[in-house]
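Asks: The amino acid sequence is not available; the structure is as follows:
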């Protein structure tokens, strides 16, 4: 496994990160997948208090008993379930964040979180209050570093300017190059690591039937997938080529892959043993679909 420093932090995280949201098996199955990932060198695991109403954190916490010192553990906060459990609502208030951390620590069976992330955000939020909460948690030793999970350029710029975030998690793939519209360069200039999710674009770049995606037509999605397949050859399969595209950008620290099965995990980890994209291959992929820009929240 290869490891990269996450922005200005002291965290050295694996180039392939484990997105825990997709884990839907029983506890034993999930534990086996997680333990095998650790054995193969994956050290970055990302979850959120929102996932399965906290059960995902519970599952991860149990799986990491005796192995906590081997991993960089990340979770998220900001989405509050309604009292009746029917839906959630956005809550970036300081009071809520300070209360939520204790619940996440309990479920994850740890006394600190390596990376605590705001799970969304709008420009109308009380941003300074949110930052105060994260800074206080750092002083208390409950978190080591903090970041945000957002695709909104205006929110990202606000946190870059006003906070000490070390990372931004955002969707990035061949079919979603919106982060190239100013965000990736801004984060790179400010030494803030990018955690890229959605590398295979819901499977559309791999094996899922083509459908309209963002502003792309079915034909454009087919062309992107066929170009991925064209340059994969014997050295990489389509999923690994899609991940390689994401890792090619110097702003990206880790491709965080949503993993459901042992086979998916092993395939993702084996990406590290495949050739990096050559510059001609990278340009061919870029030219296969038009670049799109963010239309909202700019």
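Replies: Perfect, I can see it now. Quantities reported herein were computed from a predicted structural model and do not represent experimental measurements. Residues are numbered from 1 along each chain as shown.

Asks: Going by C-alpha atoms from here, please, whenever you check contacts or count neighbours.
Replies: Fine.

Asks: Show me the strands in the stretch 151-298 of the chain, by range?
Replies: Under the criterion DSSP state E, counting those that start in this stretch, the stretch 151-298 of the chain carries strands at the ranges 167-171, 193-197, 252-258.

Asks: now the angle between strand 167-171 and the second one, please.
Replies: Angular relation of strand 193-197 and strand 167-171 on a 0 to 180 degree scale: 30 degrees, by axes from the mean of the first three to the mean of the last three Cα atoms, to 10 degrees.

Asks: Would you mark the buried spots in strand 193-197?
Replies: Under the neighbour-count criterion of 16 or more other Cα atoms under 10 Å, strand 193-197 has 193-197 buried.

Asks: Provide the secondary structure category for the residue lying closest to residue 144 once chain neighbours are set aside.
Replies: In this structure, residue 144 finds its nearest non-sequential neighbour in residue 114, 4.9 Å apart by Cα to Cα, 6 or more residues apart in numbering. Recorded secondary structure, residue 114: strand (DSSP: H, G, I helix; E, B strand; the rest coil).

Asks: Counting neighbours, what do you get for residue 114?
Replies: 20 (other Cα atoms under 10 Å).

Asks: of all the buried residues of strand 193-197, which two lie farthest apart?
Replies: For the buried residues of strand 193-197, the farthest-apart pair by Cα to Cα is 193 and 197; their separation is 12.9 Å.

Asks: what's near enough to touch residue 224?
Replies: Counting by Cα atoms under 8 Å, 6 or more residues apart in numbering, residue 224 touches 174-175, 205, 285, 288-289.

Asks: Distance of it relative to residue 20?
Replies: Distance of residue 224 to residue 20, computed by Cα to Cα, to the nearest Å: 27 Å.

Asks: go on, residue 117?
Replies: 15 Å.

Asks: if you count what's nearby, which of these two comes out ahead?
Replies: residue 117 (27 against 24).

Asks: Residue 77 is in contact with the more buried one, correct?
Replies: Yes. Taking Cα atoms under 8 Å as the definition, residue 117 is a contact partner of residue 77 at 6.3 Å.

Asks: Common neighbours of these two, please.
Replies: By Cα under 8 Å, 6+ apart, no residue touches both residue 117 and residue 77.

Asks: could you dump the contacts of residue 224 to JSON lines with neighbour count and distance to residue 154?
Replies: As requested, these are exported to JSON lines (neighbours: other Cα atoms under 10 Å; distance: Cα to Cα, whole Å):
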{"residue": "174", "neighbour count": "25", "distance to residue 154": "23"}
{"residue": "175", "neighbour count": "28", "distance to residue 154": "22"}
{"residue": "205", "neighbour count": "27", "distance to residue 154": "29"}
{"residue": "285", "neighbour count": "23", "distance to residue 154": "28"}
{"residue": "288", "neighbour count": "18", "distance to residue 154": "28"}
{"residue": "289", "neighbour count": "20", "distance to residue 154": "25"}
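
Asks: second one coming, line it up with the first:
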């Protein structure tokens, strides 16, 4: 496994992060085995959210990692307040909600602190200063070490960069979604804010899953990107590994958050950083296989 410092946090994170949202609901024994195997193979960053499985995902992660808590980095998210029905939720980025929600996450995760606490979304109409104040209070209390946001909205990202001490942004980035390259990555690099890239496989499309469209990409563009990924999958590297390497190649990206449910998916993700990496020329040729796409909203 390879490691990189996450922005200005000082946290050394594995280049592959375990995306816990994909864990099979209710199968604790197998999930625990998979999580511990991931750790043994070098993954130390595990990402979850209070929203996933209505808190059960955090419970699973906390129980499995409790014996090795000091050796791993746990990131979770806040901002979606579950309704009493346990199935739907409302957006709530207020100070009071965040200060209350963190207590529940700490209990579920069986820990005294969260390494990286992330706002799970965000709009330009949010009480942003109030949200930031909540995170800063939690830092002062020692309940979180660092905070960031999970967002693909350039206008929201700019405000947090300007007004807060965030250390990371979780955002979608892949061959089929290069929107962050122009609107976000330069700003984040300038301010030493790390990117946690999700969606590097584009919902499984890049490794070969059929699809008629993805974001604003049509079938022709998807086919070209998939074929290019295949063409550059050399030295025993699979298309999935190549797609992950593409996301990791950009210097703004600290880690790729990969959804993992099976041992095979785990091994594929780890192999992506163990196989020969894409050269700069390979990266540029893959990137040039289809036109760049751009954000059209929340600018």
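Replies: Now that the structure is in, tell me what you want to look at. None of the values given here were measured: they were computed from a predicted structure.

Asks: which one of the contacts of residue 224 of structure 1 is nearest residue 271 of structure 1?
Replies: Nearest member of the contacts of residue 224 of structure 1 to residue 271 of structure 1, counting by Cα to Cα, is residue 205, at 15.3 Å.

Asks: Would you mind measuring from the residue of structure 1 most remote from its centre to residue 37 of structure 1?
Replies: Going by Cα atoms, centre = their mean, the residue of structure 1 most distant from its centre is residue 84, 28.9 Å out. Using Cα to Cα, residue 84 of structure 1 is found at 36 Å from residue 37 of structure 1.

Asks: just to revisit the earlier point, of the contacts of residue 224 of structure 1, closest to residue 125 of structure 1?
Replies: Nearest member of the contacts of residue 224 of structure 1 to residue 125 of structure 1, counting by Cα to Cα, is residue 175, at 29.4 Å.

Asks: Ignoring the adjacent residues along the chain, who's closest to the closest one?
Replies: residue 201 (6.6 Å).

Asks: ok, the one you found - contacts?
Replies: 173-176.

Asks: so which of those residues would you say is closest to residue 128 of structure 1?
Replies: Out of these, the member with the shortest distance to residue 128 of structure 1 (by Cα to Cα) is residue 176, at 29.9 Å.

Asks: Spit out the contact partners of the residue nearest to residue 133 of structure 2 when sequence neighbours are not counted.
Replies: Counting by Cα to Cα, 6+ apart, residue 133 of structure 2 lies nearest to residue 95, which is 7.0 Å off, once chain neighbours are set aside. Residue 95 of structure 2 makes contact with 130-131, 133-134, according to Cα under 8 Å, 6+ apart.

Asks: same question, residue 60 of structure 1
Replies: Contacts of residue 60 of structure 1 (Cα under 8 Å, 6+ apart): 20, 31, 108.

Asks: Kindly provide the distance from it to residue 133 of structure 1.
Replies: 24 Å.

Asks: Number of residues surrounding the nearest residue to residue 236 of structure 2 once chain neighbours are set aside?
Replies: Closest residue in space to residue 236 of structure 2, ignoring its immediate chain neighbours: residue 275 at 7.7 Å, by Cα to Cα, 6+ apart. Residue 275 of structure 2 is flanked by 16 other residues according to other Cα under 10 Å.

Asks: And residue 49 of structure 1, how far from residue 104 of structure 1?
Replies: Taken as Cα to Cα, the span from residue 49 of structure 1 to residue 104 of structure 1 is 6 Å.

Asks: overlap in contacts of these two?
Replies: With Cα under 8 Å, 6+ apart as the test, residue 49 of structure 1 and residue 104 both reach 57, 75.

Asks: Residue 149 of structure 2 against residue 161, yeah?
Replies: No. With contact defined as Cα under 8 Å, residue 149 of structure 2 does not count as touching residue 161 (10.1 Å).

Asks: Comparing those two, which residue is more hemmed in?
Replies: residue 149 (23 against 19).

Asks: contacting residues for the residue mapped onto that one from structure 1?
Replies: Counting by TM-score structural alignment, residue 149 of structure 2 lines up with residue 148 in structure 1. Residues near residue 148 of structure 1 by Cα under 8 Å, 6+ apart: 117-120, 165, 167-169.

Asks: Checking my notes, residue 148 of structure 1 in a helix, right?
Replies: No. According to three-state DSSP, residue 148 of structure 1 belongs to no helix; its state is strand.

Asks: Quickly note the distance from it to residue 157 of structure 1.
Replies: Relative to residue 157 of structure 1, residue 148 of structure 1 is positioned 11 Å away (Cα to Cα).

Asks: so residue 13 of structure 1 is in which element?
Replies: strand 12-14 (DSSP states H and E).

Asks: Give me the contact list for whatever helix or strand comes next after that strand.
Replies: The C-terminal neighbour of strand 12-14 of structure 1 among helices and strands, as given by DSSP H and E, is strand 16-19. With Cα under 8 Å, 6+ apart as the contact definition, strand 16-19 of structure 1 has outside contacts at 42-47, 254-259, 268-269, 272.

Asks: Aligned to the residue farthest from the centre of structure 1, what sits in structure 2?
Replies: Match for residue 84 of structure 1 (TM-score structural alignment): residue 85.

Asks: check contacts around the closest residue to residue 186 of structure 2 other than its chain neighbours.
Replies: Setting aside the residues directly before and after it, residue 186 of structure 2 is nearest to residue 252 in space (Cα to Cα, 6+ apart), at 7.8 Å. Residue 252 of structure 2 makes contacts with 185-186, 188-189, 194-195, as judged by Cα under 8 Å, 6+ apart.

Asks: Please list which of these are preserved in structure 1.
Replies: Retained in structure 1 by both residues aligned by TM-score structural alignment, their matches' Cα atoms under 8 Å are the following of those: 185-186, 188-189, 194-195.
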